[in-house]
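Colleague: Have a look at this prediction, sequence included:
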Amino acid sequence: MSSGPYVWKERPLAAGIQIAVVGFGGFNIAPGTIGCFVRQGPKPGVVEADSPPYLLTAGHVLKPQKKGGITPIDARVYQPEPAGWINGVATTSEVHYAGTLDAGIALLDDDTKYRNYVWKIGDIKDIADPVDGMIVQKHGRTTGRTVGRITMSSYTYGDFHDLIQITFDKDNPANNAKRFGSEGDSGAPIMTGEGRLVGILHAVDDDGSGGYACKIRNIFNEMRLSLA
């Protein structure tokens, strides 16, 4: 697997850093980015006392498409990647890849600690709805921290709808890269400057000029999630 700049082992787990799943025999290591940590309840915003924590990322990170004739089938999630079969931290539980959601959760192992903190950005304090013109930033496994502006808060991209469209602020000095995102950044948290999570990264433009994110509110409502 190609190595990006944000691929170290981090414990407790944090958002904005690399995770990976693998295929049969350890082939086709597919990297992605942790979006946040959540709990699942009977309805959004309601969590039972014994509800376990999960990591949230893009659905296609946990169940990537077939590549090179081999379909990744391992439900285990590793951070940053497997060393043999070491570094396992979670097991895939639920994945959505249609409509408004490219999202999946993986149940954290009992001994896996975490913190709802986005690398280089700060604590996740709450969730929020996107607004046209809102300045946001993300931290992803490949391109690190980049800054953009929401140009459309309800956008159709391919087969997905009600996504967030973000235009890269290429001149912002806080950027770690010359493009908004790249392969491996999928699932990265999209944050406001006040520490509110508005979405997780779904895809980026080929030229790096922007990206598309699934709204965190849609994800939480559909999957009955709350911040852990």
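Modeller: Perfect, I can see it now.

Colleague: okay, CA-based contacts and neighbour counts for the rest of this
Modeller: Noted.

Colleague: What are the buried residues along the longest helix along the chain?
Modeller: When every helix of the chain is counted residue by residue (DSSP state H), the longest turns out to be helix 216-223. Along helix 216-223, the positions that meet the burial threshold by neighbour count (16 or more other CA atoms under 10 Å) are Ile216, Arg217, Asn218, Ile219, Phe220, Met223.

Colleague: another structure for you, compare them:
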Amino acid sequence: MDVLEAKQSLSARYLPLGFRSKVVARVQTMSVDEAVAGARLNVHAVGIGHKFVNGQATTDDMVVRVHVVQKIAPSLLSPRDRIPETIDGIPTDIIESAPAFALARRPKTAAGQAASASAAPTCSDSRKGKQRPLVAGISVAHRDITAGTLGYFCRSRRQGDSAQQVYILSNNHVLANVNKGYPGDDIYQPGPADGGDSQAYVADLVRFTPIDLSGAPNRVDGAIAKFAPDIQWRPEICTIGSINGTAVTAVGMSVCKHGRTTGYTEGIVTDIAYDALIGMDHSDASIVGLFQNQIRIESVSGAPAFGLGGDSGSLVVELGQKRGVGLYFAGPPSGNYGVANQISDVLSELEIELVDGADVAAIA
């Protein structure tokens, strides 16, 4: 058994229990009896990465990382409830962390204020306001949600689609309202939470990858939308610039993103092949998706958050190389870590390819 097989074994053992018990709603408790009683229902994610002690990796070898709502001393647990220290010789590591939720909320809230037009604001300064031409990394949303982030621009590879048509890329829960959207629905920039209304219409929803909420596995929370007539755009992300292709993530990779809420942030990939139960609605813990083969990213030391609500849809980019590696979609309320779809899965399931840096000169 290799480390991937060991991870899959533990995922299959613990995540169905977490799904049925609504683990995404669990919080830490001061009661030892309560903690012990719920020990087997404590796991919300399983990934592959390094083992850490006091913030330092103890080895270059990969281990299975089991993410729990609350760590409990093994001495308090029955053998049946203990997470094994090894599985067929593959070490495990237990990480205490809050479960993740999709980072855009479906119920509408009061409209926010657009960025001030004084003092020549930068793209990032105006990320919650109207921007024309469109760039990535700014507020966007389906007409019936609050706000998420315009991730990047893409072209379709689906047979019969025009190879020249350019689309907006973001999450299903940003552009399609967690499966509730229909092709042709209006997309606003900025999103409704940032003052967007029918006058902010910029695109029509084209297609999305449906999110299964039955406990069956998902890989992608993605959607694309077609520009409305006469909408101008530039193939770049606020602060980051244009993208030069894609790359496969690795544990320890330095990445960055620019999102509607937190702007430009940097992080480190801690887990690959990350399987997680993700809450899709902050107000209803029964609406949960199981996502497999994800990327887990922690904020860099000293930074409060890699992403927060409204940053969903941001393209995660390899730092320095400017290659797309993931599509950001979820994290805990603190934002101290985030979860992204593998970009290869996004491109495959949506049948698209990212617009690359060569298009900059063509459009300019």
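Modeller: Perfect, I can see it now. The model shown is predicted, which means the values in this text are computed figures rather than measured ones.

Colleague: Got a TM-score for the pair?
Modeller: Between these two chains, after superposing, the TM-score reads 0.84 (TM-score structural alignment, normalised by the length of the first structure); 211 aligned residues with a CA RMSD of 2.4 Å.

Colleague: follow-up on the earlier one: where in the second structure does the longest helix of the first structure align, residue-wise?
Modeller: Counting by TM-score structural alignment, helix 216-223 of the first structure lines up with residues 343-350 of the second structure.

Colleague: gap between the matching stretch and the chain center?
Modeller: For stretch 343-350 of the second structure, the distance from its own C-alpha centre to the chain's C-alpha centre is 14 Å (CA atoms, centre = their mean, to the nearest Å).

Colleague: Can you give the contact residues for that stretch?
Modeller: Residues external to stretch 343-350 of the second structure that are found in contact with it (CA atoms under 8 Å, 6 or more residues apart in numbering): 207-209, 219-224, 246, 248, 324-327, 353-354.

Colleague: average offset between it and the first structure?
Modeller: Relative to the first structure, and after both are superposed, stretch 343-350 of the second structure has an average distance of 1.1 Å to its aligned residues, where the measure is mean CA distance after the TM-score superposition for the first structure.

Colleague: ok, back up a step: helices and strands around the helix or strand just after the longest helix of the first structure, which ones?
Modeller: Proceeding C-terminally, helix 216-223 of the first structure gives way to strand 225-227 as the next helix or strand, assigned by DSSP states H and E. If you count contacts as 3 or more CA pairs under 8 Å, 6 or more residues apart in numbering; DSSP states H and E, strand 225-227 of the first structure packs onto strand 36-40.

Colleague: now with 10 Å?
Modeller: For strand 225-227 of the first structure, the packing partners by 3 or more CA pairs under 10 Å, 6 or more residues apart in numbering; DSSP states H and E come out as strand 36-40, strand 53-57, strand 126-127, helix 216-223.

Colleague: in stretch 245-255 of the second structure, what counts as buried?
Modeller: Of all the residues in stretch 245-255 of the second structure, those buried under the rule 16+ other CA under 10 Å are Gly245, Thr246, Ala247, Thr249, Ala250, Val251, Ser254, Val255.

Colleague: Among those, which pair sits farthest apart?
Modeller: When CA to CA is used, the two most widely separated members of those are Gly245 and Val251, lying 19.6 Å apart.

Colleague: Pull the distance from stretch 64-83 of the first structure to the chain's centre.
Modeller: On the basis of CA atoms, centre = their mean, stretch 64-83 of the first structure is displaced by 16 Å from the centre of the chain it belongs to.

Colleague: and stretch 335-344 of the second structure, how far from the chain's centre?
Modeller: From the chain centre to the centre of stretch 335-344 of the second structure is a distance of 4 Å (CA atoms, centre = their mean).

Colleague: Ok, stretch 144-154 of the first structure next?
Modeller: Averaged over its C-alpha atoms, stretch 144-154 of the first structure has a centre that lies 15 Å from its chain's centre (CA atoms, centre = their mean).

Colleague: which residues in the second structure does that stretch match up with?
Modeller: Stretch 144-154 of the first structure corresponds to residues 263-273 of the second structure when matched by TM-score structural alignment.

Colleague: mean deviation of that stretch from the first structure?
Modeller: Per the superposition on the first structure, stretch 263-273 of the second structure and its aligned residues are separated by 0.9 Å on average (mean CA distance after the TM-score superposition for the first structure).

Colleague: which secondary structure element contains whatever residue of the first structure lines up with Val174 of the second structure?
Modeller: Structural alignment (TM-score structural alignment) places Val174 of the second structure against Val61 in the first structure. Assigned by DSSP H and E, Val61 of the first structure belongs to helix 59-62.

Colleague: what's the answer for Pro80 of the first structure, then?
Modeller: Under the assignment here (DSSP H and E), Pro80 of the first structure is part of strand 76-83.
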